[in-house]
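[1] Got a predicted model here, sequence first, then my questions.
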Amino acid sequence: MKKSLVLILAWGCLSGLSAETIQRSNVSLREGAGAFFPVVKILNRGDDVSIRESGEQWIQVSTSDQKSGWVSAMAFESGAESIDYGVMANDWTDRKASKTMVNAAVKGFFENQFEREGVLNKSVMDQPIRRTFNPQDYLTFRENTYHTRWSPNRFRRQYRLKQNKGFVIDETLFAVSAYTAGRLTAPGLVRDTRLTAYVNQIAQLIAENTEFYDLPMTVHVVDTDDIYANALPIGVIVISKGMLKQISSEHELACLIGHEIAHVTLGHGETEMDKRKVKFRAEDAFGELDEAFGTDTKEMDALADEMYERAIKGRKEEYEAEADVQGAIYAYRAGYEPDGMLTLMRKLETKIPRNPDPDDVRHWFPYSFKNRLNHLSEFISKELKTNEHYVKNENRYRMITAGL
């Protein structure tokens, strides 16, 4: 479709015209205006819908088969600057990894070598993406968070963001992400459902203020006193209980989550993986993986291990510096004081040992920590002007995490 026509369609959507055409593939039609609502059906490029209500991020539509719900406003924009959710296009809580692993011919390897040794959480590997709160509880949480302050939209407009490059969530990306999540959560998950919901609600609040606000987020809180936090390209974040113990306020947690989400939106994990997965990318990922590997798991295992090593050892210095800045912006746009990452990093600098062991999950940042601190401090002081409307929320954080 020509660019001019795309612009006309996008403008028509925003100006209240009654009919439009979906411009992207794997678009989730959801029950409500948010990535945390269940999926009604999947729409694809060329599907016609009727516009019922327009918004800045979400648009209410009805389909030719009388289904109604909400789609991301990006559904009406052509181009490659959004995530193609591919294998995650159905209801994300139903997306399991076991079939993926079987077809990739690596499930036996995982079970035999890692699960037996107690370094793999099979439950998380099988289902890394989960719903940890119901939509109404989140809407109440969001309303309470912004109570007596500016509206969410006003915070969101404080620092304009350009759209980043998009990527496709294919079978390989999902499988390796699920495997990595399983290894990072090997100690098990905390059983405090209130704490888990709280951390996930903050993650949703931050995600709504990113370019990829339609990406479903899941945060797993690991029951270990080791200190680490990592993100995977499919929108899964792993944070240890030990990390939460180092945090003293909600704005520090918001900035940390923003940092991890930034790794996803900036495409860091996908970029690294893309260097290795070219040989088994295909339209039918299941079939190609079967044909390429059969019972030989060496390439897939190497890819999975490389992603895990990236996660636990700290990514490239430039990735971390980019995520520091972008994470501060995300927290800022969500209404939090943006210096939370600075205060947290200063504490972590004295807490986390410089262990050269590549299997030590605490070794999550590179040695250029002071450079990152200086760079982030300079950016915040220059670009992110705050006032009394931006919060830290120390009391709410302390109340919910009191049992750690």
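    Thanks, I have the structure now.
[2] going forward, measure contacts and count neighbours with C-alpha atoms only.
    Fine.
[3] pretty sure residue 239 is in a helix, no?
    No: read with DSSP: H, G, I helix; E, B strand; the rest coil, residue 239 is strand and lies in no helix.
[4] what sits against it?
    The neighbours of residue 239, taking Cα atoms under 8 Å, 6 or more residues apart in numbering as the test, are 219, 220, 221, 222, 228, 229, 230.
[5] In the stretch 151-300 of the chain, what residue spans correspond to helices?
    152-156, 171-184, 193-207, 241-246, 250-265, 268-277, 285-293, 298-313 (DSSP state H, counting those that start in this stretch).
[6] Also compute the angle for the third one relative to helix 250-265, please.
    Going by axes from the mean of the first three to the mean of the last three Cα atoms, to 10 degrees, helix 193-207 is angled at 60 degrees with respect to helix 250-265.
[7] Other residues contacting helix 193-207?
    36, 132-133, 138, 141-142, 190, 213, 215-221, 254, 257-258, 261, 330-331, 333-334, 400-401.
[8] The fourth one too?
    Here helix 241-246 makes contact (Cα under 8 Å, 6+ apart) with 190, 221-229, 253, 344, 347-348, 401, 404.
[9] Mind listing what's buried along it?
    241, 242, 243, 244, 246 (16 or more other Cα atoms under 10 Å).
[10] what do you get for the fifth one?
    By neighbour count, and taking 16+ other Cα under 10 Å as the criterion, the buried residues in helix 250-265 are 250-265.
[11] Same check on the second one?
    Of the residues in helix 171-184, those buried under the neighbour-count criterion (16+ other Cα under 10 Å) are 171-184.
[12] From the centre of the chain outward, give me the first residue you hit.
    In the chain, the C-alpha nearest the mean C-alpha coordinate belongs to residue 235, at 2.8 Å (Cα atoms, centre = their mean).
[13] For the residue nearest to that one when sequence neighbours are not counted, which residues are in contact?
    In this structure, residue 235 finds its nearest non-sequential neighbour in residue 217, 5.0 Å apart by Cα to Cα, 6 or more residues apart in numbering. Shown in contact with residue 217 (Cα under 8 Å, 6+ apart): 129, 200, 203, 204, 207, 235, 236, 237.
[14] let's bring in a second one:
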Amino acid sequence: MRTWIKASTLFTIAGLTACSSSPTGRNQILMFSDSEMSSLGAKSFEQMKKEIPISKNKKTNAYVQCVAKHITDTIPPQPGFTEWEVVVFDSDQVNAFALPGGKIGVYTGLLKVAKNQDQLATVIGHEVAHVLADHSNERLSQSQLANAGLSLANVALGASEYKEYQQVTMSALGLGVQYGVILPYGRTQESEADIVGLKYMAKAGFNPNQSVDLWQNMGKASGGSQPPEFFSTHPSHSTRIKDLQATINTLPAYNVKAPKCG
């Protein structure tokens, strides 16, 4: 009975108090406050800084900081934090991320694929867009509601049957957790971050056309090993490029002097 009450409470809270809209007008359920998300982001970031080597290369750090600053300077003050923190991690991973609370991480491996400042700005703009669109909050809220649903299934199926299907169900829901707050984004969120992030980087003076070159580089770097789009949480490179080209054609002329970061 307690499980049913708990689940019912979660759904009631979500339905009454957590409705919101994303930057592209999607309906979202956000169950956590800005301060809660910023706290989670900060704690996760501190943990990562302890566990992953941080680059000491002054030139690389200055370059990444410059690109990131030009983008974040175009963004109005955000609830939950006052400053953006950027850290370059010394890792071969071709990746970057941004966490609630204004935390940005860039792996040095990305700089081998993002070959100029405009391509790097594409990635950073994309990751910052995840934060400003509350995608982490959305994923955590979905996880919370899904766990309530799984609790209901536990009661309906019985503990032994539920245990047998739990791992498969959790995987299907994308509930893997790393460093506390990093949950995999879905294709809709990834596509949204592409569109919103492109606007941020263009507004900062970077060349949006380089976003297409970036994803062509990504495709080459993957060696054609990317799984079909249907089986992936990320859009395929071809879909991403098509959507980016369509967005570029709608961007206003910002008339901003191009940054000189590298």
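    Great, that's in hand. What you see is a predicted model; the values in this text were computed from it and never measured.
[15] Any idea what the TM-score is?
    Overlay of the two chains. TM-score (TM-score structural alignment, normalised by the length of the second structure): 0.63; 203 aligned residues with a Cα RMSD of 3.8 Å.
[16] Just give me the closest of the buried residues of helix 241-246 of the first structure to residue 60 of the first structure.
    Nearest to residue 60 of the first structure among the buried residues of helix 241-246 of the first structure, counting by Cα to Cα, is residue 244 at 37.5 Å.
[17] What's that closest one aligned with over in the second structure?
    The alignment partner of residue 244 of the first structure in the second structure, by TM-score structural alignment, is residue 111.
[18] same deal with residue 178 of the first structure?
    So residue 178 of the first structure corresponds to residue 43, using TM-score structural alignment.
[19] thinking again about what came up before, redo the buried residues of helix 241-246 of the first structure as JSON lines? Include distance to residue 269 of the first structure.
    Formatted as JSON lines, the buried residues of helix 241-246 of the first structure follow (distance: Cα to Cα, whole Å):
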{"residue": "241", "distance to residue 269 of the first structure": "23"}
{"residue": "242", "distance to residue 269 of the first structure": "24"}
{"residue": "243", "distance to residue 269 of the first structure": "21"}
{"residue": "244", "distance to residue 269 of the first structure": "23"}
{"residue": "246", "distance to residue 269 of the first structure": "26"}
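[20] Any figure for the gap between residue 195 of the second structure and residue 89 of the second structure?
    In this view, residue 195 of the second structure and residue 89 of the second structure are 26 Å apart by Cα to Cα, to the nearest Å.
[21] picking up where we left off before, kindly indicate which of the buried residues of helix 250-265 of the first structure lies nearest residue 58 of the first structure.
    residue 265 (18.7 Å).
[22] And the aligned partner of that closest one in the second structure, how close does it get to residue 13 of the second structure?
    In the second structure, the residue equivalent to residue 265 of the first structure is residue 132, according to TM-score structural alignment. Between residue 132 of the second structure and residue 13 of the second structure the computed distance is 23 Å (Cα to Cα).
[23] Kindly report the same for residue 100 of the second structure.
    22 Å.
[24] These two: who's more crowded?
    residue 100 (30 against 13; other Cα atoms under 10 Å).
[25] Check whether that one really touches residue 43, as I assumed.
    No: using Cα atoms under 8 Å, residue 100 of the second structure is not in contact with residue 43, being 10.2 Å away.
[26] In space, what's closest to the counterpart of residue 333 of the first structure in the second structure - neighbours in sequence excluded?
    Aligned counterpart of residue 333 of the first structure in the second structure: residue 203 (TM-score structural alignment). Spatial nearest neighbour of residue 203 of the second structure, excluding adjacent residues (Cα to Cα, 6+ apart): residue 254 at 5.8 Å.
[27] just to revisit the earlier point, got the contact list for the residue nearest to the centre of the first structure?
    Here residue 235 of the first structure is in contact with 215, 216, 217, 218, 261, 264 (criterion: Cα under 8 Å, 6+ apart).
[28] Residue in the second structure paired with it?
    Residue 235 of the first structure maps onto residue 102 in the second structure, by TM-score structural alignment.
[29] What helix or strand is residue 40 of the first structure located in?
    Under the criterion of DSSP states H and E, residue 40 of the first structure resides in strand 39-43.
[30] which other helices and strands contact the following helix or strand past that strand?
    As assigned by DSSP H and E, the chain's next helix or strand after strand 39-43 of the first structure is strand 48-53. Identification of packing neighbours for strand 48-53 of the first structure by 3 or more Cα pairs under 8 Å, 6 or more residues apart in numbering; DSSP states H and E yields strand 19-21, strand 58-63.
[31] Just name the most buried of those.
    strand 58-63 (a mean of 21; mean count of other Cα atoms under 10 Å).
[32] Can you get me a residue count around the closest residue in space to residue 156 of the first structure that isn't next to it in sequence?
    Nearest non-adjacent residue to residue 156 of the first structure, counting by Cα to Cα, 6+ apart: residue 333, 4.5 Å away. Applying other Cα under 10 Å, we find 28 other residues in the vicinity of residue 333 of the first structure.
[33] Relative to residue 322 of the first structure, how far out is residue 333 of the first structure?
    17 Å.
[34] out of the helices and strands packed on strand 48-53 of the first structure, nearest to residue 273 of the first structure?
    strand 58-63 (30.7 Å).
[35] and the closest one, how far from the chain's centre?
    24 Å (Cα atoms, centre = their mean, to the nearest Å).
[36] same deal with stretch 71-82 of the second structure?
    16 Å.
[37] Tell me the span between the first and last residue of it.
    15 Å.
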